[in-house]
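K.L.:
Sequence and predicted model, in that order:
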Amino acid sequence: MNNLLDNFGVNCFSEKNLKNRVPDHVFKKFLEIRDGKAELTLEIADIIANAIKMWALEKGTTHYTHWFQPLTELTAEKHESFISINQDGTSLAKFSGKDLIKGESDTSSFPNGGLRSTFEARGYTAWDISSPMFLKGEEGSKTLYIPTAFIGYNGEALDKKVPLLRSINVLKEEVLKIQKILGDNETENINVTLGVEQEYFLVDKKFFYKRQDLVLSGKTVFGCLPPKGQEMNDHYYGTIKERIEMFMAELDNELWKVGVMSKTKHNEVAPNQFEIALMFNTANVSVDQNQITMDMIKKVANRHNMVALLHEKPFQGVNGSGKHCNWSLSTDKGINLYDPDTLSEDNLSFLVYLLAVIEGVDRYASALRATTATAGNDYRLGGHEAPPAIISIFLGEQLEKILENIENINLNENSNSELNEIFIDKYISKIPKDISDRNRTSPMAFTGNKFEFRMPGSSASPATPIFVLNTIVADILREYYSYLSKSLKNKTIKEAVIALIKDRYPKHKKIIFDGNGYEQKWVDEAKRRGLPNLKNTVEGLPALIEEDIIQLFERNSVLTRTESLSRFHVYVERYNKQCNLEVSTGIRIARNQVYPFVIKYISNLSKSIHRSRKIFADEDLFEYDIKILKEIILLKNDMIILADKLDEHLLKAVKIENLYQRAKFYSDKVKPVLEKLREKVDKLEEKIATDAWPIPSYYDLLFNL
C-alpha cells in the first residue's frame, strides 16, 4: 500500500471509524441526526462517546478539547484529561456522552460585543456533529479535537460557526424548494460546497524575532524594498527551494493525517510567498479544515526554524496574501447546480441559481464588502495585486450573452415553440466545455462551475463571507420561489424561468463587469452605475448595522439584531486595537532602535569628516559627505517630531469613548501620520549602510530562506 494512502486520515475519526465501532442501529441513528432528521439523545451520545474514547486511547491520546472559533479569526481550546479516579483510588479513562455533547468554560476574555457581561460571561461549546474529530500532538500526549459551536447562556452566537451552520440550513431549505418547483422530486439534500486557497509568507525565525513590528502586529511598519522585489516574476510558480520543499512535504503529511485534503502547493508572486489549496468539501467542514491548515502552517514552519506570516500585507511594495473562497451548490445525487453542462431544454435551474447570485450580490454588496473589512486587508484591497474594494461579478462572455439574449426575448402567448428553437440553438449550444478563464481583478468571478470570492484576507476565517453569501442567496431564492409559484399558474416552467430572468436581470446586471478593475475609469464607471465603493474598514463595517442588512439576517434566522450589532462592535474594536498596535510599535522602533543607532551613526560620520578635513584642506572634497550628513540629521529630526505627534494622537484616541468614532480618528488622523513616519525611517534606511541598520531589512526577510 502506498504510504500516502496509509497515512491519509489516520488521525481523523471518520464516519467509517464510527460505523466499525458501534451497532448498526446506532450508526443509522447518527446519520439521521447528522442530516437533521432526528434528535441526539444522551443514550446514543454515550455509545458514540465510548467508541470515540476507545479509538483515541488506542492512538495514544491523553486529552480531549472542545475546539471552537471565537470572533478573533483564530481558534480556541481548553484541554481536559481522559483520566478519572474511582472512589477506591484506582484510575480509569472516562469520556461520556455529556462530555462529548457540551462543554462549559468562563471564556470571559473573548470578544462578544456586549452580548454578555464579564461578571456573568459563561460560555458553552456544543458538538458540531457534521464536522469530523481529529487528533493533534506528539506521540504519548495527543489530544482529541472535537469541533464545536460556541454560544452564550441564552443561546447567542459568540463564534464564526453558529451563523455559518444557520445559513447553510436556510440555504438548503430554499434550494430544495426551488428544485421541487422546477420538477426535481429526487433530491433530498443539498450540499453547500467550498474550496479554499490559502496564501502565506515564510521568513527565517532568526530575523523575525528581531522585528518588533512583525512579532507584535504581524506586519512590517517600516522597511524599504531591495533593488529587486517581485517585478521579474521569477518566484511565481518557480522551482521550490529545498528548504521550502521539506517544509511543504511535512505540512502536507500532517494535514493528510487529520483528513485535510491538501491538493496544490506552489510559489506565489512575491518573494517567500506561497499558496496551498484544499480540495472541495462541505462548507462547514471546509472552514474547519482551513483553520486547521492555518494553524498547521505556523506549527510546521516553526519546526523548520521559520515563521509563517498570515497577515494580509506584511511587506509594503510586494503583493499581499488573500484567501480565495470557491463556493458552489450540489445535490445529494452529485449534481453541481452551478455546472453549465446541466443547462438544457428541460432543465433551466442553472440560470435560476446564477441569477440569484447576481441579484443577491448586487442588492447586498455592502454586506459582502463588510466581511472583508479589516485593518490588514485595507493595505491589500485595490492595491493592483488584489480585487478593488468595489464589488462586481465576472461571468464571462458566454454566460453574459445568454442572459442578455434572454432579456431581449419577446414573450407572448404563442412563444413556446419559438423559445425551443431560439433558446437551444442560439444559446445553450454555444457554451464551451471549459469557461473557466477568469478576470483576476474581479472580486467575485464565475469560474466554470463555481463562484470564486477573492476579497477575503489571508488571516480571516472563510466562515464570515460564506455565511453572508449563503444568506443572500437563500433570501433571493425565497423570492424566486414565490415568483415562480405564481407564474406556473399560467406558464410552463421554461416560460416562468425566462420571465423571471427578464424581470430581474435588467435590474441587477449593473453588478457584472469584465474589464480591468485596477483602472481609474472603472472607479468612475462604478460610481455612474451606483455601485458602492467602500474603500476601507471604517467605510465598510457600518454595512453590518444597516437596517436592511439586519433584517436580512433576522428573517433568515441567521443572526438576531443583537448578534449583528455585537459583531459590528467586535470588529470595530478589533480594528482599533490593530491600529494601536501598529502605531505603538512604530513609535517604539523609531525611538528605541532607529534613533539611538542614527545618533551614533551621525556621531561617527561627523568625526570621520572632521578628521579627514584636518588632513585635506580642500573643502570641496567633503561636499557630498556633508550633504549626506545634513540629510540624515534632518530625517532624524522629522522622525522624532512625527513619533511625538503619534504619541499625542494615541492619547487623544483612547479618550474617544465611541468605538466607531475612535476608528475614524485612527483612519483619518493617526494612520496618515504613521505613513509619514514610515517615509522618514525608510529614507534613513536607504542612506545608511545596509550591514549597519539596526533591524533586519526586507532583503533579509524576503530573500534569505
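P.N.:
Now that the structure is in, tell me what you want to look at. Numbering: from 1, shown residues only.
K.L.:
CA atoms for contacts and neighbours, from now on please.
P.N.:
OK.
K.L.:
moving C-terminal of the longest helix along the chain, what's the next helix or strand?
P.N.:
In terms of residue count, the longest helix belonging to the chain (DSSP state H) is helix 623-654. Per DSSP states H and E, helix 623-654 leads on to helix 659-665 as the next helix or strand towards the C-terminus.
K.L.:
next helix or strand past the helix or strand that contains Ile422?
P.N.:
Per DSSP H and E: Ile422 is located in helix 416-426. Downstream of helix 416-426, the next assigned helix or strand under DSSP H and E is strand 444-446.
K.L.:
Doesn't Ser131 belong to a helix?
P.N.:
No - secondary structure of Ser131 (DSSP: H, G, I helix; E, B strand; the rest coil): coil, not part of a helix.
K.L.:
okay, now it: neighbour count?
P.N.:
20 (other Cα atoms under 10 Å).
K.L.:
residues in contact with the residue nearest to it when sequence neighbours are not counted?
P.N.:
Counting by Cα to Cα, 6 or more residues apart in numbering, Ser131 lies nearest to Val285, which is 5.3 Å off, once chain neighbours are set aside. Residues in contact with Val285, defined by Cα atoms under 8 Å, 6 or more residues apart in numbering, are 130-132.
K.L.:
Let me have the residues you listed in JSON lines, extended by distance to Leu399.
P.N.:
Output for the contacts of Val285, formatted as JSON lines (distance: Cα to Cα, whole Å):
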{"residue": "Ser130", "distance to Leu399": "35"}
{"residue": "Ser131", "distance to Leu399": "35"}
{"residue": "Pro132", "distance to Leu399": "37"}
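K.L.:
Next one for the comparison:
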Amino acid sequence: MSSNLARSQALQTISQRAPMDLGKTEPLSKIWACDVFNLARMEESLSKNAFKAMKKTFQTGALLDPATADVVAAAMKEWAISKGAKFFSHIFYPMTNVTAEKHDGFIITSPEGNAITDFSGSLLIKGEPDGSSFPNGSIRATNSARGYTAWDPTSPAYIMHTANGATLMIPCVFLSWTGESLDKKIPLLRSNSAMDSAAQRVLTLMGETEITTLNSSCGAEQEYFLIDEAYAYARPDIMQSGRTLYGAPPAKGQQFDDHYFGAIPERVQVFMQDFEDKLYRLGIPAKTHHNEVAPGQFEIAPYFEASNIAADHQQLLMVIMKTTAKAHGFLCMLHEKPFAGVNGSGKHVNWSVGNSTQGNLLDPGVTPEDNLHFLVFCAAVIRGVHLYGPLLRAVIATASNDHRLGANEAPPAILSVYLGDQLEKVFNEIKDGKISKTVKGGQMDLGLSQILKFDRDPGDRNRTSPFAFTGNRFEFRAVGSSQSVSGPLVAMNTMLADSLGWIADKLESELNSGKDVATASLAVLKEVMELHGTVIFGGDGYSSEWHTAAVKERGLKNLPTSADALPELISPEVVSLFERTGVLTPAELHSRFEVYAEQYINSIDVEAKLMVNMATTMIYPAAVSYLSELSATSATLQELGIELDNSVAKDIAKEASSLMATSSQLKAAYERHDFDSVQDHMRFLADTVCPLMAELRGYGDTLETLISDELWPLPKYREMLFIK
C-alpha cells in the first residue's frame, strides 16, 4: 500500500484548483487609502486648529497636546464606526519581526445597563500590554510585567477588514515601565531625529537658511515564494520552520533563466490583483510586481515613502500577503531560503534622505561634480559604511538569511559600497585634489527607426554589491525577505547621523580658517576619501579574489554567519555610536543582541529537531519499505532463476544507515547545553550543528532519488515549484 497518501491527496486537490473569481474590481481612484485616517480624512473631520496641530505633528514630529488628542480620538472613533468597526487595536512591532495587536471594544456600559461607545484621548494615547511576555533581552523580568504602547501620530491609523469584521488599527511604539524601547519603532523614530539634527547642522554650515525637517525614505522590494497550501500541509518542515529541510533538486530548476520576468501564472496574477487592491485601500503604494528568478518566486515593490510609514506598511504588507495567499489556496513563503538549489528571497531596501526645501540629498543631478550637497551626503554614507559595515551585517543576521548571503544570489557578507563608474571617478578625483566634468552616458541608438532613442545612464548597476548607489538612493541588498526593514533603517540613519556630525565638525573648522564653503567642503571630502575610500568597490562581489582582497588588503570584515555577525551589536564601537547619537542606550542595545541571539539559537534548534524527527518517522520508514519490496521481489525472481542488479538496494541500505547514524549525532549535538556564553552556543551551532544538518540532508535527498516515487512521503520540488 502506498505510504505517500498526504502527497497524493495534495496533488489531487491542486489538480482541481482554479483562479478565484474576484468579480468586478474598483478603480484605483475610488479605493486609494479609503480605509486610512490620513491627513485628508482629518481635514474633513477635525476642527481647523486640531487639524493644523495634527498636520504639524505628522510632518515635523512636533509635540501634540492632550486636548487635541481628545478631539482626534472622537473623530477617529466616529470614522471607524462608520466603516463598521466595533473594536480598536494598538498595533506595535516587538523584536520578533512580526506585528502584535491588543484589541479593545468601543464599549462601556451605563448604570442603567445600556451599552455606549467610548474612545477618549487617553485610550488613543496609551495601552498596556504585558512587557515581559515579548522578547526583551532581560530588560523585563517575568514578575515585572508592565509595558506600554503609545500612539505614534506620525503614522496614520487605518481599518483592517477581516472575515470577523473591521478593526481600527492604531500604530504605536512599545516600551517598558522603566522607559526602555521594547520595539523596532522607537529606535527608528530616534534615528530619524538624530539624522535630522546632524543634517540640519551640515546644511546650515553650507549656507542654507531655510531648512525643513529631514527624513529618510524607504522603498523595500519584497521577494517571496508561492506554493499551494496542500503541499505545505504535507510537509512538517514547511509548516514549522518555513523552509524545506529535505528536498532533492529537480531536473529542471532555474538553469534556463526562463522564469524571471516571464508570464505570470493566471492563478498568481489573480492573487496579485486581490492583494494589491487590499494594499491600495490601506494607502500602500504597490508599484511593481513580476516573476522573480526562481520558479515559484515573485516580487512586489512599493513606491518609496517616509521611512517610519514605510516600515509600518512593510509589516502590514507581509501580513496581508499571507492572509490573501491563504484565501487563494496558496502558502506565501517569506523564508530567505525555502528551497535549496534555487535562489532565495531578499528584501532590497532602497534608502535616501531629503526634505521639502533641499529635496533628495542623495540625488546627484545632471552634474554631480557641481552638487556639493550630494557629494557631502554621499561621502557621509561612504564613511558610515566603512566604519560600521559590521553593524550593517549584524542587523540582517538571522539563521535563515545565512543560507543566502554570499551565494550567487545575494551580496557577500563583506560590506562595500558601489558608486558606479561616474561617481567613483568623481570621488577618486576629489581624493587626488582635482575635479573635472563628468561624462554623460550618451544616447542609446539601436539603428532602428521604429525604436526611439533614449538617454543612457552614466553608470551600470552591480547586483553583487551589498550596498549600491542606484541613481538617487542607496540600495541595501542584503536584507532578508522575512525581516522588518526597521533594523536596517535604524543602522543606516544612525551611521549617517554620526558621519554628518563628524563632517560638520570638520567643515566648521575649515570655514573658521577662512575658506569658502566650496573649498572647505572639498577639503573635507578629500579627507573622507583618504580615510574611508577603501570601502568603495565596483567589481564582482561574488569572486574569491574580492573576498581575499577585501580582508587582507582593505581591512574589511568578512562575517559569513550570524554567529560571527551578531556580537558586533555589542562591540565598543557600535555601543558608543548608538549612545552618543541617542538612538539606543547600552542596555537597549544589549537587549537586542540577547533577543536576536536567542532567535538564532531557537531557529536552528527547531530545524535540527524537525530534521531528526522527519528522518526517523518519514524518510527511514520509506527506505525500509522500499527495501522490503525490493528484497521480496528479488527473492521471488531468484526462485524463477532471474538475477536482478541489486546495486540500488545496496545504495539505499547504505544511505539509510548513514541517515540514522547522523540523526543520532545531530540529536546528541542539539541536546548539549553546557555553554559558557550565548556566543559560545551560537558558535557551536554554526560550526557543529549546521554542518551535521547539511550532512543529514544530503543522505535524505539522496534517498529521495533512489526510493520509489510511490513510496516517497513528501511533496517534491518538481511538484511544489512547478504545479500551480
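P.N.:
Yes, it's here. Nothing here was measured: the structure is a model prediction, and the numbers come from that model.
K.L.:
Got a TM-score for the pair?
P.N.:
Scored against TM-score structural alignment, normalised by the length of structure 1, the superposed chains reach a TM-score of 0.95; 685 aligned residues with a Cα RMSD of 1.6 Å.
K.L.:
And the helices in the stretch 351-500 of structure 1?
P.N.:
365-370, 375-378, 397-407, 416-426, 463-487, 493-508 (DSSP state H, counting those that start in this stretch).
K.L.:
tell me which residues in the longest helix of structure 1 are buried?
P.N.:
Buried positions in helix 623-654 of structure 1, judged by neighbour count with 16 or more other Cα atoms under 10 Å: 626, 629, 632-633, 635-636, 638-640, 642-643, 645-647, 649-650, 653.
K.L.:
corresponding residues in structure 2 for stretch 365-373 of structure 1?
P.N.:
Under TM-score structural alignment, stretch 365-373 of structure 1 corresponds to residues 389-397 of structure 2.
K.L.:
ditto for stretch 176-187 of structure 1
P.N.:
Using TM-score structural alignment, stretch 176-187 of structure 1 pairs with 200-211 in structure 2.
K.L.:
hang on, the earlier thing: any idea what the residue nearest to Ser131 of structure 1 aligns with in structure 2?
P.N.:
Counting by TM-score structural alignment, the partner of Val285 of structure 1 is Ile309.
K.L.:
Which secondary structure state is assigned to that match?
P.N.:
Using three-state DSSP, the structure places Ile309 of structure 2 in helix.
K.L.:
Roughly how far does the alignment partner in structure 2 of Ala389 of structure 1 sit from Phe476 of structure 2?
P.N.:
Matched across to structure 2, Ala389 of structure 1 falls on Ala413, judged by TM-score structural alignment. From Ala413 of structure 2 across to Phe476 of structure 2, the span is 12 Å (Cα to Cα, to the nearest Å).
K.L.:
Mutual contacts of the two, please.
P.N.:
With contacts defined as Cα under 8 Å, 6+ apart, the residues shared by Ala413 of structure 2 and Phe476 are Pro466.
K.L.:
and these two? which has more neighbours close in?
P.N.:
Remark: of Ala413 of structure 2 and Phe476, Ala413 carries more neighbours, 30 against 24, as counted by other Cα under 10 Å.
K.L.:
In this structure that one contacts Ala394, no?
P.N.:
No - between Ala413 of structure 2 and Ala394 there is no contact under Cα atoms under 8 Å: 9.8 Å.
K.L.:
Mind jotting down where the strands sit in the stretch 101-250 of structure 1?
P.N.:
Secondary structure of the stretch 101-250 of structure 1 (DSSP state E, counting those that start in this stretch): strands at 102-105, 123-127, 133-136, 142-152, 190-204.
K.L.:
Which one of the ones you listed lies nearest to Arg561 of structure 1?
P.N.:
Arg561 of structure 1 sits nearest to strand 142-152 of all the strands of the stretch 101-250 of structure 1, at 15.3 Å, using Cα to Cα.
K.L.:
what number of residues lie near Thr470 of structure 2?
P.N.:
When neighbours are defined as other Cα under 10 Å, Thr470 of structure 2 has 17 of them.
K.L.:
Oh, that last question was meant for Arg555 of structure 1, not what I typed.
P.N.:
There are 12 residues near Arg555 of structure 1, going by other Cα under 10 Å.
K.L.:
now swap in Ile83 of structure 1 and tell me
P.N.:
12.
K.L.:
that older thread, out of the helices of the stretch 351-500 of structure 1, which gets nearest to Asn11 of structure 1?
P.N.:
helix 463-487 (24.0 Å).
K.L.:
would you list the helices of the stretch 351-500 of structure 1 in a markdown table and tack on distance to Ile47 of structure 1?
P.N.:
Output for the helices of the stretch 351-500 of structure 1, formatted as a markdown table (distance: least, Cα to Cα, whole Å):
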| stretch | distance to Ile47 of structure 1 |
| --- | --- |
| helix 365-370 | 42 |
| helix 375-378 | 46 |
| helix 397-407 | 51 |
| helix 416-426 | 55 |
| helix 463-487 | 31 |
| helix 493-508 | 48 |
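K.L.:
Between those, which one is closest to Leu531 of structure 1.
P.N.:
Using Cα to Cα, the nearest of the helices of the stretch 351-500 of structure 1 to Leu531 of structure 1 is helix 365-370, at 8.3 Å.
K.L.:
for that closest one, packing partners?
P.N.:
Packing partners of helix 365-370 of structure 1 (3 or more Cα pairs under 8 Å, 6 or more residues apart in numbering; DSSP states H and E): helix 463-487, helix 537-540.
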